[in-house]
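J.: The following comprises the amino acid sequence and a computationally predicted model.
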Amino acid sequence: MDLCARGGIARYLDRIGLDEADLPNGLEALVSAVATAQHARVPFENLGIHAGRVVGVEPARIAQRLVDDRRGGICYELNGLLLYALRALGVPAVLHGARVDSGAGFGPADGHVAVVVPGDPAMLVDVGFGGDMILRPIDLADPAGRDVSAGAARYRIDPAVRELDEFAGMARWHSTSGQSRFTGSVICTLPVDAGRRTMTGRIDPESGRIDYRMIEVDGDSRREYAVAAADVPGRLSDVFGIDDPRPPMRSAVGRHR
């Protein structure tokens, strides 16, 4: 699907619950409205990786999965989709790679990708970091200003402008490497009005057994409980809008490595 075509952007807006006629005027307001709507409707999830799927960065493939198939994705897919949607709406958005620091030091180059809207100041917009959306000014000329914090994690942006196809190698690495955080656990997460819903699945590296848990955050309250594997498809459908999922099972984990 070509998001730049009229029908393509209409289907994208329908996916995120917006009507083109109601889009706000002004660059910052438009970017904020579109990013907020996508972040609220398209989950951050890596279920496909554990079913043997290698994440792709081709625009048509991303649009097929996230828009037409109504699935979610990781940063390359979520921010890649946002990039092309903003461009289709006339916003001159670009991509920047980043190194992620989750507490053990910075990881590999291009381990993350984020969208930047050039301007004075430039605007960082990130719907693919797995937590709250990031939307703030950024000065890419200032080395200190390129460190972005998000909860307990942070990343450091590379100042060079990139194209999405340059991230194909890292998308494959995240899909297949035992060193990737995405191959060692399952996640599907989506914000709700007062908090967030997250399904996780920690994989035992020896047995391959997956222990699924649901985390429900509402304001200051947090509830966590186990979910039986048989109940995972229904929970993904009811909570995250992912229908007919094939959640990872022991025999599927890592079969593509």
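T.: Received, thanks.

J.: use CA for all of it now, contacts and neighbours both
T.: Noted.

J.: contacting residues for V34?
T.: L18, L86 (Cα atoms under 8 Å, 6 or more residues apart in numbering).

J.: Let me know the distance separating it from G195.
T.: Distance check for V34 against G195: by Cα to Cα, to the nearest Å, it reads 20 Å.

J.: just the helices in the stretch 1-150 of the chain please.
T.: Secondary structure of the stretch 1-150 of the chain (DSSP state H, counting those that start in this stretch): helices located at 6-15, 27-41, 47-50, 59-63, 75-88.

J.: Next, the angle helix 6-15 makes with the last one.
T.: Counting by axes from the mean of the first three to the mean of the last three Cα atoms, to 10 degrees, helix 75-88 points 120 degrees away from the direction of helix 6-15.

J.: A helix includes M199, no?
T.: No. Counting by DSSP: H, G, I helix; E, B strand; the rest coil, M199 falls outside a helix, being strand.

J.: For the closest residue to it other than its chain neighbours, the count of nearby residues, please.
T.: Distances taken as Cα to Cα, 6 or more residues apart in numbering place M214 nearest to M199, at 4.5 Å, with adjacent residues excluded. Residues lying near M214 (other Cα atoms under 10 Å) number 20.

J.: here's the one I want to compare it with:
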Amino acid sequence: MDHERAYEGLTTAARAAYLDRIGVADPGAPSAGGLARLQRAHLRTVPFENLSIHLGEPVVLEPAALVAKVVDRRRGGFCYELNGAFAELLRSLGYRVSLLAARVFQGERPGPPFDHLALRVDLDEPWLADVGFGRFSELPLRLDGRGEQADPQGVFTVRPYGEHGELDVLMDGEPQYRLDQRPYRLADFGPTCWWQTSSPQSHFTRSTTCSLPTPEGGRTTLSGTRLIRTAPDGGRAEEQLTDAAALSAYREHFGIALDRLPSPPSV
């Protein structure tokens, strides 16, 4: 908590380095179009990955640590890390950002609170921004919109749930997560983040994943030593790699330089 209070946001140099990391030369003033460009650029350059868990690295939920991991260490992360870092970039550019907690659906039922971190960005209307959910919307979604929202990744719908202002977010008719619209602090996600990174029941501790969308609309994923390429039409090709080839694949496809392969911890 003391570290978080002492953090004063991105410096001008840190903001420039972050923008260079995601390949955005001129973000412009805060706008819906600017937010969309930033989200798309972030998704295409910063991988969704859980490698720290399998490399014995701590996941530190402090803004400076999250930004340093993405920018200085040229790594990615999962929802708390990616959206936590992205929130800092957006705030440094003048966007009004709130951290929202979500419950990820497992079939027809949502999981526990704080299972996911997403972002609310307030412009002329509120937007849902999310660079930390893996395959999800490529562009921000209107939080107040109740009709279908077309996106390169599918058709999304945001619909109210219950009596407490929650929102269900659906992709192609399938519920993805349930949003609590109250704003939270980054530290509020700490207990669930600890569980996700340490519990033998967490899917993050059971296997490694590293994934990025392709410019054509598919995805490239390295799971263990399996390289998986998914085409925009849903076609899928898998290739089993040697350890040496997997290390090369981390560099080639995700820009991540490792000196050893991550391996699931003994739990």
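T.: Perfect, thanks for sending it. Because the structure is a prediction, the values reported are computed rather than measured.

J.: After superposition, what is the TM-score?
T.: Here the superposed chains carry a TM-score of 0.86, computed using TM-score structural alignment, normalised by the length of the first structure; 241 aligned residues with a Cα RMSD of 2.2 Å.

J.: and the nearest residue to E45 of the first structure once chain neighbours are set aside, which of the three is it?
T.: Using Cα to Cα, 6+ apart and skipping the chain neighbours, the partner closest in space to E45 of the first structure is C188 (4.2 Å). Following three-state DSSP, the label given to C188 of the first structure is strand.

J.: So C188 of the first structure is in contact with G201, correct?
T.: No. If you go by Cα atoms under 8 Å, C188 of the first structure and G201 don't touch, sitting 9.1 Å apart.

J.: still on that earlier bit, what separation do you get for the aligned residue in the second structure for the residue nearest to M199 of the first structure and A246 of the second structure?
T.: Counting by TM-score structural alignment, M214 of the first structure corresponds to L227 in the second structure. Distance, L227 of the second structure to A246 of the second structure, by Cα to Cα: 8 Å.

J.: next one: E8 of the second structure
T.: 39 Å.

J.: Give me the more crowded residue out of those two.
T.: Set E8 of the second structure next to A246 and count neighbours by other Cα under 10 Å: A246 wins out with 20 against 9.

J.: ok, the counterpart of the more buried one in the first structure - contacts?
T.: Mapped onto the first structure by TM-score structural alignment, A246 of the second structure lines up with V232. By Cα under 8 Å, 6+ apart, the contact set of V232 of the first structure is Y212, P247.

J.: A helix includes V232 of the first structure, no?
T.: Yes. Assigned with three-state DSSP, V232 of the first structure falls within a helix.

J.: Can you convert the helices of the stretch 1-150 of the first structure into TSV and add a column each for distance to D158 of the first structure?
T.: Below are the helices of the stretch 1-150 of the first structure laid out as TSV (distance: least, Cα to Cα, whole Å):
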stretch	distance to D158 of the first structure
helix 6-15	29
helix 27-41	21
helix 47-50	26
helix 59-63	22
helix 75-88	15
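
J.: any idea how far I256 of the second structure is from the closest residue to R260 of the second structure other than its chain neighbours?
T.: With Cα to Cα, 6+ apart as the criterion, R260 of the second structure has its nearest non-adjacent residue at 7.3 Å, and that residue is L247. Applying Cα to Cα, the value for L247 of the second structure to I256 of the second structure is 9 Å.

J.: burial of the counterpart of T12 of the second structure in the first structure, as a residue count?
T.: Taking TM-score structural alignment, the alignment pairs T12 of the second structure with R6 from the first structure. Burial of R6 of the first structure is recorded as 10 neighbouring residues (other Cα under 10 Å).
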